[in-house]
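Undergrad: below: sequence and its predicted model.
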Amino acid sequence: MKYDFTTRLNRTGTGSFKWDEMYRKAPDLGSGIVPLSVADMEFKNPPQIKQAIADWLDDAVLGYTDPTDEFLDACVDWQRRRHGWQAERHWIVPTAGVVPALFNAVRSLTKPGDGVIVQPPVYYPFSKAVTTLDRTLVTNPLLRTTRDDGSPYYQMDFEDLELKAQDPNNTMLILCSPHNPVGRVWSAAELRRLLDICVKNDVIVVADEIHDDLIMPGHKHTAIMSVADVGEYDHILVATAPSKTFNIAGLQASAIFVPNDDVRDRFRHGLELVPSSELNCFAYPATIAAYTKCDDWLDELIQVVSANFEFLRGFMASYLPEVVVYPMEGTYLAWADFNAWGLSTEELESFMEKDALLFLDEGYVFGKGGAGFERFNLACPRDVLEESLERLVHAAKVRRLGSFAEGDQA
């Protein structure tokens, strides 16, 4: 490969949130353990992005900085090239991250007491944005089912969604597309049906498409804007960012596409109430480089992550077949069901962290339907993943869990 996806990084003492959180939980852990929790990568950044920042610094003044035409063009052109839909530059509202944008959308496009629909198990800031801002959390849980070949997967409960959308108190739905943590890449038909329901019932759709670039081989992301009609633009806001794709979350760069003028004005007004809504100055050259120079890096990344998922799935099938690993159509986050072990959420979390020395994202934090699940971050070198899974199997043997309940059989 042209790029380095094998070097093992040590982020101790760098301020990495997930590494610091691991050591807060296990201060005596020592070295050699890599957390597979929070969704940033254990890979080096694309060299083109680092070089772009260095070049920009040569003549830069680090003052307040607005988006340039080059930045806006890069965001628009990326969506056209990679996802096949045409935006306009003036639709873009830059924000310092997708999560602040979600909070602002709830604050500016709904009123206190309104119902906001989420589809759990789902990225937990969705629910936090609703409850923190004194709105009513309305759940439309995803359904667990199986395909004709017996493989597990999730689908939307459209009948339940229609009932929830028909309630005039429910005015917004926050869509995760691709879905974090369950890994679904929604089809055009699914998105079209969702839009039909929401537009008919005057429910605005806030689509978090931050993982839209991280699509595994054999699957294709459908941008919600590519299935929408112009007359539906007043019901759609799309949150995008280069942060997950290129591991630059620390630069706080997001491009929110708001095609309707009135909705955009309301959204911008909401940002005026937040003193720190501007992007930092490094976000602009980094985003431009990411969206104009890093296609090859992304293509290699997807091959690495896909191979890691196949290794995880094969490993579990061989050693812990009772653990159900759901297909990872998108994101770099694998979703695995450990409920067959019969442990409580507290027991499972304790086992992972104290016995297996695995620091994952616990399924229960994603809301209804997440208990007993674990989310594995697969954006890491293969040897990190192998060592992590070996610790898991060893700890399961010691505790006589699952396949080893009657003794050491493997």
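TA: In hand now; what should we look at? Numbering: from 1, shown residues only.

Undergrad: rest of the way, CA atoms for contacts and neighbours
TA: OK.

Undergrad: list the helices and strands the strand ranked longest in the chain packs on?
TA: Counting by DSSP state E, the longest strand found in the chain is strand 170-176. Identification of packing neighbours for strand 170-176 by 3 or more Cα pairs under 8 Å, 6 or more residues apart in numbering; DSSP states H and E yields strand 115-118, strand 204-208.

Undergrad: any idea which of the ones you listed is most buried?
TA: Mean neighbour count (mean count of other Cα atoms under 10 Å) peaks for strand 115-118 among those, with a mean of 26.

Undergrad: how distant is the following helix or strand past it from the center of its chain?
TA: Using DSSP states H and E, the helix or strand that follows strand 115-118 in sequence is helix 125-132. Relative to the chain's own centre, helix 125-132 is displaced by 16 Å; criterion: Cα atoms, centre = their mean, to the nearest Å.

Undergrad: would you mark the buried spots in helix 125-132?
TA: For helix 125-132, the neighbour count (16 or more other Cα atoms under 10 Å) marks 125-127, 129-131 as buried.

Undergrad: how about JSON lines for these, with distance to Leu36 added?
TA: Formatted as JSON lines, the buried residues of helix 125-132 follow (distance: Cα to Cα, whole Å):
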{"residue": "Pro125", "distance to Leu36": "19"}
{"residue": "Phe126", "distance to Leu36": "21"}
{"residue": "Ser127", "distance to Leu36": "23"}
{"residue": "Ala129", "distance to Leu36": "25"}
{"residue": "Val130", "distance to Leu36": "27"}
{"residue": "Thr131", "distance to Leu36": "28"}
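
Undergrad: list the contacts of the residue most central in space within the chain.
TA: With distances taken as Cα atoms, centre = their mean, Asn180 lies nearest the centre of the chain, 4.8 Å away. Residues in contact with Asn180, defined by Cα atoms under 8 Å, 6 or more residues apart in numbering, are 122-123, 331, 333.

Undergrad: one more structure, for comparison:
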Amino acid sequence: MHNYNFDEIIDRRGSGDLKHDALKPRWGRDDLLPLWVADMDFATPSFIVEAMRKRLEHPIFGYTVTPEELWQSIINWQQRQHQWQVQRQWLTYIPGIVKGIGFVINVFTNPGDKVIIQPPVYHPFRLTPLANRREVVFNPLKRKADGYYDMDFDNLEAVCDEYCKLFVLCNPHNPAGQVWSKETLQRLADFCFERNIIVISDEIHADMALFGHRHTPFATVNQHAADISITFGAPSKTFNIAGIVSSFAIVPNETLRAKFFRWLAANELEEPTILAPIATIAAYTQGDEWRKQMLKYVEGNVCFVEEFCKKHIPGVKPLRPQASFLVWLDFTDLHLTHKQLLDLCIDKAHLALNDGEMFGQGGESHMRMNVGTPRAILQQAMEQLAKAVQSI
């Protein structure tokens, strides 16, 4: 068994990475420790790099066919990791999950139709419908005493009307890193089925369940869910290959599938670029052990943050993610205004984190921090944050 080294510090500057190159435009300074973009600082697994390198040895990069092995690797992975028996005809490539949300909006809704989201949630869920001239309906999550969330079905009933055509589900949830129970997903499926609402289930963090938790694919919870759902997935978060763009859609319902896949094919949006299938096949056929070791390391990083906050900055409360490498930090006990919180994190701690307010209602007084990084970098970040908090 190969032991992977997640403590290796890799200098990403000069690689064109968003995490560093966008600091100056977005924060006005480039001396911040970046723990914001949702990719990891770990080297992409060598078996993926080698698979792509082998193809790059051939000197011609012309038009290519999509290998059938791509679909079988996805089918086998879903069965192995999530006990979901996906059929070949349910699958297609999409050039990114946020793009996929935009595609579904344009195929299945008209300007003025409504899209339901559950803040605090990944901000493109709001921005993409708005930019496509759809109205966004908010069904805020309810915060429980333990810091995790419940869906508010009473509010959902109140805000939903006949113009609501889509529901965008974050499963697992981002930024809280929460996995939804089968019972919650069943209730949501029944609600949406009764009202002819299509559910887009973003399951990009599905393979990153932590601390014994398990991900439940939305489409598997009952027949209603299968009949109304379009699931998006990708190996990008798990194997740190977001730049390869290797996303896919799973659509069990024949009617939804025919309409969506026909539109994708008409616009040649279902054809992957040359390296996407190669990277995906390598990830899903050789990646089990790497994934296991990576998740164990991420769990260690989460525990490190928890212990550090408890000992040095008790005013900051991290919510333990049940899935993903993102930690939802609660600064409420420091009693800071939004401006003061930004000053604390940016100008005092010199950290680039995701501002909780960007995720919508319920994100106030929070920051999202990426712990998919070597422990030494994470320790530096926490020490900078502790020093900043002590200064106020």
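TA: Received the coordinates, thanks. Everything quoted here is computed from the prediction, not taken from an experiment.

Undergrad: TM-score of the superposed pair?
TA: In this superposition the chains share a TM-score of 0.95, using TM-score structural alignment, normalised by the length of structure 2; 391 aligned residues with a Cα RMSD of 1.8 Å.

Undergrad: if we can go back for a sec, what does the residue nearest to the centre of structure 1 align to in structure 2?
TA: Asn180 of structure 1 maps onto Asn174 of structure 2 when the alignment is built from TM-score structural alignment.

Undergrad: closest to Phe315 of structure 1 among the buried residues of helix 125-132 of structure 1?
TA: Nearest to Phe315 of structure 1 among the buried residues of helix 125-132 of structure 1: Pro125, at 31.3 Å, using Cα to Cα.

Undergrad: for the aligned residue in structure 2 for the closest one, which non-adjacent residue is spatially closest?
TA: In structure 2, the residue paired with Pro125 of structure 1 is Pro124, using TM-score structural alignment. Spatial nearest neighbour of Pro124 of structure 2, chain neighbours left out: Val98 (6.8 Å); criterion: Cα to Cα, 6 or more residues apart in numbering.

Undergrad: make sure Tyr93 of structure 2 is indeed in a strand.
TA: Yes. When classified by DSSP: H, G, I helix; E, B strand; the rest coil, Tyr93 of structure 2 is found to be part of a strand.

Undergrad: could you find the closest non-adjacent residue to it?
TA: The nearest residue in space to Tyr93 of structure 2 (Cα to Cα, 6+ apart) is Phe248, at 4.3 Å.

Undergrad: one step back: contacting residues around the residue nearest to Pro124 of structure 2?
TA: So Val98 of structure 2 contacts 124-125, 128 (Cα under 8 Å, 6+ apart).

Undergrad: what's the helix or strand for it?
TA: Assigned by DSSP H and E, Val98 of structure 2 falls in helix 97-108.

Undergrad: ok, back up a step: which SS class is the residue nearest to Tyr93 of structure 2?
TA: Strictly by three-state DSSP, Phe248 of structure 2 counts as strand.

Undergrad: which of the contacts of Val98 of structure 2 sits closest to Asp347 of structure 2?
TA: Nearest member of these to Asp347 of structure 2, counting by Cα to Cα, is Pro124, at 26.6 Å.

Undergrad: and which of the buried residues of helix 125-132 of structure 1 is nearest to Ser243 of structure 1?
TA: Relative to Ser243 of structure 1, and with distances defined as Cα to Cα, the nearest of the buried residues of helix 125-132 of structure 1 is Pro125, at 16.4 Å.

Undergrad: mind telling me what Cys303 of structure 2 corresponds to in structure 1?
TA: Per TM-score structural alignment, Cys303 of structure 2 is aligned with Glu310.

Undergrad: tally of neighbours for its match?
TA: 13 (other Cα atoms under 10 Å).

Undergrad: cool, Trp186 of structure 1 as well?
TA: So Trp186 of structure 1, with other Cα under 10 Å, has 23 neighbours.

Undergrad: SS state for it?
TA: coil.

Undergrad: try Pro111 of structure 2
TA: Taking three-state DSSP, the label given to Pro111 of structure 2 is coil.

Undergrad: hmm, it is touching Arg134, no?
TA: Yes. Under the criterion of Cα atoms under 8 Å, Pro111 of structure 2 makes contact with Arg134 at 5.3 Å.

Undergrad: neighbour count winner among the two?
TA: Arg134 (21 against 13).

Undergrad: what about that one, distance to Arg88 of structure 2?
TA: 32 Å (Cα to Cα, to the nearest Å).

Undergrad: what does Gln293 of structure 2 give?
TA: Taking Cα to Cα, one finds Gln293 of structure 2 at 30 Å from Arg88 of structure 2.

Undergrad: just Pro374 of structure 2 next, same as before
TA: Distance from Pro374 of structure 2 to Arg88 of structure 2, by Cα to Cα: 38 Å.

Undergrad: count of neighbours near the closest residue in space to Ala38 of structure 2 that isn't next to it in sequence?
TA: Distance criterion Cα to Cα, 6+ apart; nearest residue to Ala38 of structure 2, sequence neighbours excluded, is Asn370 at 6.5 Å. Around Asn370 of structure 2 there are 24 other residues, counting by other Cα under 10 Å.
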